[in-house]
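>>> sequence and predicted structure, then a few things I'm wondering about:
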Amino acid sequence: MYYCYRKKRYIMIYLANSREMKSIDTYSIETLGIPSAVLMERAAYATAVRICEVLKDTEGKKVIAVCGSGNNGGDGLAVVRILTTMGVSSAWYMAGDTAKATKETALQIKILENMKVPRCRSLDELTQADLIVDAIFGIGLTRPVEGNFARTVEAINRCRAIGRAAVCAVDIPSGISTDTGQVLGCAVEADFTVTFGTLKTGLVLYPGACHSGQVFVENIGFPIEATDQARIHTFAFEKEDIVRYLPKRQAYSNKGSYGRVLVIAGSKNMAGACFFSARAAYNCGCGLVRVFTVQENHDVILEKLPEAVLTTYDSTLVDMDLLDQAIEWADSVVLGPGLTCAPYAVNIVAYTLKHCKVPLVIDADGLNIIAGNGSLWDSVPQNTVFTPHLGEMSRLSSMPVGQMCLDLPKTCREFAKNHGIICVLKDARTIVSDGANCFINLSGNDGMATGGSGDVLSGIIGGFLAQKMDPLTAAAFGCFVHGLAGDAARKEKGAYGLLASDIIQYMSKIIR
């Protein structure tokens, strides 16, 4: 769960990497003249207030801050000072070398010494804490956590594991990469994180999200112009954005006003794929859906989705004139779910790529066919939406899954840029990019890891494309709506029995 203050000027959530956040900080201090000590004080005060809210009754409770020698450590030391003035029993432990402390951190140490606030000299003393403040490393960490720092992180995690102390991370859990969410050697496992200015990508990407707990984003006084000049290029939708981005309905309209989606999908014994995509396209508001599928699926589709326009073909001899007519009819095309990689399917994909002049979504076997037939890349239209999961992405890019997981936003962005497409890289945190900007989807849950869920997503994106949404927004917003519907389904049905059809059913709770 992410609790963000909202700058009225902005829509969506901004997600900063370490470079962008450092740019905001530097511009605020050096160009605008806001003293670093002022920002540190506001960060510490916001953290102290959150700690008191979490502890509720602070009487008899003890807080110990574990601090590094950088400014993140200075934040932690200032938290101890503020909590002490609030009457909360507090102490501090220096994991970093005080001789290497920054100017701001050295000042905080001096103040605590002058106030005679207790200093812990041993990690064993952490067992006395009811809450531990992790302020060892901030957003600038790029190297693995080793040696004494690793032992300190392990001591914090042990205290939490035995239920002795809750853990609050300052800005980001120590050991988590701000840019990728990867664990750098070892990392603190926090119950909650208080971060400043804006969310960080490492707090929402896995495994960083697992280490961050509940995340609170606090306004510590970075001016809007400081955020603007940083040119943040990673975003996330939130529920308030639904009204802004959902295609508007008009009183004076008809089914032709809301677009026509062609779903080229399904094969023998794979009728579900085209049903899920087609039904999802209808459920996100498009006016007409045509299903182009093998004749074996005729009766199933008519029974399950009588609202669909149905065109069937003989897989032993595909009538390309029928396909051409269907493509000409459409305002957007969804290609690939359940199509198989048989020779006739390869011909369908090749023909569609060559002749499609409307926005196109390629999923599942459509992607596998392109991966297995490199010459097809030359026919892929610009801004086509690709929706690969990690396995499909590995086949498309020839990159091992383990390697791409080290930096999913970079993998997605570079693939999109190199091929001139919109890439929807599906994972526990789906990444969407056009090669320049990125969206990280914060909706969805593990119950959605079920057959047909991806077919539903491709239909949603196709439906939004047919309603004239631009490809990047349709892809990112489609992922968000898909995840919200899954969240609504899980809330009522649980994770274990959640089906793709449930996601479709609960779309009506999200889109009204």
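Received the coordinates, thanks.
>>> switch to C-alpha atoms for all contacts and neighbour counts from now on
Noted.
>>> just checking, which helix or strand succeeds the longest helix along the chain along the chain?
Looking across the chain with DSSP state H, the single longest helix is helix 471-493. Reading on from helix 471-493 to the C-terminus, the next helix or strand found by DSSP states H and E is helix 500-510.
>>> now that next one and helix 471-493, what's the angle there?
Calculated by axes from the mean of the first three to the mean of the last three C-alpha atoms, to 10 degrees, helix 500-510 forms an angle of 100 degrees with helix 471-493.
>>> buried sites along helix 500-510?
500-507, 510 (16 or more other C-alpha atoms under 10 Å).
>>> what helix or strand is the nearest residue to L77 once chain neighbours are set aside on?
Spatial nearest neighbour of L77, chain neighbours left out: Q108 (6.0 Å); criterion: C-alpha to C-alpha, 6 or more residues apart in numbering. In this assignment (DSSP H and E), Q108 forms part of helix 103-115.
>>> presented hereafter is structure B, for comparison with structure A:
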Amino acid sequence: MSSITSSKMRSVDVNCAYIGLSQLQLMENAGAAIARETMSRISSGKVLFVSGRGNNGGDAFVAARHLALSDAYDVRVILTAHSSRIRTEEARHNFSLLAYSGIRELKEIPDSKELEKYPGWKDADIIVDGVLGSGIKGAPREPESTAIDLINSSGSYVISIDSPSGYDLDGGDISKSVFADMTVTFHRMKTGLELPGSDRYTGYVKVVPIGVCRDAEEYVGPGDLMNLLRRKQDAHKGDSGRVLVIGGGAYYGAPALAAMAALRTGADIVTVAVPENVADAVASFSSNLIVVPLSGDRLNPANLPVLKNLIESHDVAVIGPGIGRDAATLETVEQLLPFCKKAVVDADALYGLSLPVKSEGKFILTPHAAEFSRLLGEEVPRTFAEKKGLVTRFAGEKGVTAVLKGKIDVISDGVTTRLNRTGNAGMTVGGTGDVLTGITGALFAVNDAMDAASCAVFINGVAGDLAFDEKGFGLLATDIIDRITDVISEVF
């Protein structure tokens, strides 16, 4: 299997919990794996576990418990904090079990000077490093910094859990790190453990499975939302995205729904450019919308100068909601796309679209099955495996990120393919696709295409599920918009 970033691995952990695989079970599996690796190194002897306050410490507690089942091992555990400071419920649970596990010595040592006085540093056959987890940034603080020094000067064989303590898996500067003889990392190789020169810190790296559910990685979940850009406390207007919605003329509800969805998703500024015949109707949806009337009653080439200027001043363009299929309109879309830095293309803007777009812009396409069939020039296969493969191939060949909407959404950029199962049959009501387009635009303004598209379908589907719980088959697209913030606030 290919390697994974530390942030993506944290997302997988959260997605596991979302589908019912608890962090406690994963910790149990990880700790058992550490115990097995320790026993494979020595058949008997003294093993010192040095644990911090996070889940790496929790893995170490589990490993110590497993190892203590054998009388051949003298098992000792140091927690570099008071147990009341353990950060997670799972780690606290496993620490409490050590009192019943036959551990030879269990010490809480939160003071650096007291750590230095501990007499067991030099006589351990193996030291298991569970001090700091993969989220470390910058220089380790005390007493963890002293613990790292003591591990490195011990002369013992060192096994690090998931990543050496102090080592930055994201490639940042390393001011201090454990120098491990062996690193046991879980589920998949981490990209940071493959960086040039990493073996100086990691020693031999072994990847061990811990029972992660396949769907936690393949299907989008709340863990993926954790990787989206978050609004900072000192943010200024526009920092969270400027979205331009280009649509309307044939219809006016669609661009308004897309725009309102973008605002609810967190975009700072949403401008709606629509033909003048529907501009007042769109503006009546909300005073929060900036509406720019375009000449004519349909999008047409005469609108290009105004639209090019608007595209320049916005982070992303959402093109298609309610535009209709007039030949002049479709010609205008074709001429606009090369000027877009980023664009979400949906609805009638997909009709007759020529791909790949001759530009360096990034594009997300959100077709349903009939629209996708027109883009392909062939029928969409019935079997899901074939459908998934076709979306992946299409995205790669056309240089886009494609979202094929359906009972299970398929999202692909040609390299990575994700699936989404949120949503319900009540969302066949008109306007839900426009809501998805607006959510996608808001996320795409400040995130990359694959993250934006994947998280958008998840948010849209969960918001739809919440609306369905309340409204049943009478739900409206506006009901979904009203629940967007409920979904996002659960993560942020």
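Sure thing, it's come through. As the structure is a prediction and not an experimental result, all values here were calculated from the model.
>>> buried residues, the helix holding Q108 of the first structure. List them.
For helix 103-115 of the first structure, a neighbour-count test (16+ other C-alpha under 10 Å) marks 104-109, 112 as buried.
>>> turn those into JSON lines, columns for distance to H482 of the first structure.
Compiled in JSON lines, these are given as follows (distance: C-alpha to C-alpha, whole Å):
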{"residue": "E104", "distance to H482 of the first structure": "46"}
{"residue": "T105", "distance to H482 of the first structure": "45"}
{"residue": "A106", "distance to H482 of the first structure": "49"}
{"residue": "L107", "distance to H482 of the first structure": "50"}
{"residue": "Q108", "distance to H482 of the first structure": "47"}
{"residue": "I109", "distance to H482 of the first structure": "49"}
{"residue": "L112", "distance to H482 of the first structure": "50"}
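>>> neighbours of the nearest residue to V205 of the second structure once chain neighbours are set aside, just the number please.
Using C-alpha to C-alpha, 6+ apart and skipping the chain neighbours, the partner closest in space to V205 of the second structure is T183 (4.8 Å). Per other C-alpha atoms under 10 Å, the neighbour tally for T183 of the second structure reads 26.
>>> looks to me like T183 of the second structure is in a strand.
Yes: under DSSP: H, G, I helix; E, B strand; the rest coil, T183 of the second structure falls within a strand.
>>> which residue ranges of the stretch 201-350 of the second structure form helices?
Here the stretch 201-350 of the second structure has its helices, by DSSP state H, counting those that start in this stretch, at 215-218, 222-225, 253-265, 276-283, 304-312, 327-336.
>>> can you tell me what part of the first structure the fourth one aligns to?
Correspondence between helix 276-283 of the second structure and the first structure is established over residues 295-302, with TM-score structural alignment as the criterion.
>>> ditto for the last one
Alignment note (TM-score structural alignment): helix 327-336 of the second structure is matched to residues 343-352 of the first structure.
>>> mean per-residue distance, that stretch versus the second structure.
Superposing on the second structure places stretch 343-352 of the first structure at an average distance of 1.7 Å from its equivalents, by mean C-alpha distance after the TM-score superposition for the first structure.
>>> circling back: name the residues that touch the match of helix 276-283 of the second structure?
Around stretch 295-302 of the first structure, the neighbours that count as contacts under C-alpha atoms under 8 Å, 6 or more residues apart in numbering are 266-271, 275, 308, 310, 312-315.
>>> pull out the buried positions in it.
Within stretch 295-302 of the first structure, the residues scored as buried using 16+ other C-alpha under 10 Å are 296-298, 301.
>>> now do the helix or strand that contains V410 of the second structure: distance to the chain's middle.
Per DSSP H and E, V410 of the second structure falls inside strand 409-412. On the basis of C-alpha atoms, centre = their mean, to the nearest Å, strand 409-412 of the second structure sits 15 Å off its chain's mean C-alpha point.
>>> now do stretch 226-238 of the second structure
Stretch 226-238 of the second structure sits 16 Å away from the centroid of its parent chain (C-alpha atoms, centre = their mean).
>>> list the buried residues in it.
Applying 16+ other C-alpha under 10 Å to stretch 226-238 of the second structure flags 226, 228 as buried.
>>> got the end-to-end distance for that stretch?
21 Å (C-alpha to C-alpha, to the nearest Å).
>>> who touches it?
The contact list for stretch 226-238 of the second structure, computed with C-alpha under 8 Å, 6+ apart, reads 7-8, 11, 240, 267-269, 443, 446-447, 451-452, 491-492.
>>> which ChimeraX command selects the buried ones in these?
Command for ChimeraX, covering only those of these found buried under the criterion 16+ other C-alpha under 10 Å:
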select :7,8,11,240,267,268,269,443,446,447,451,452
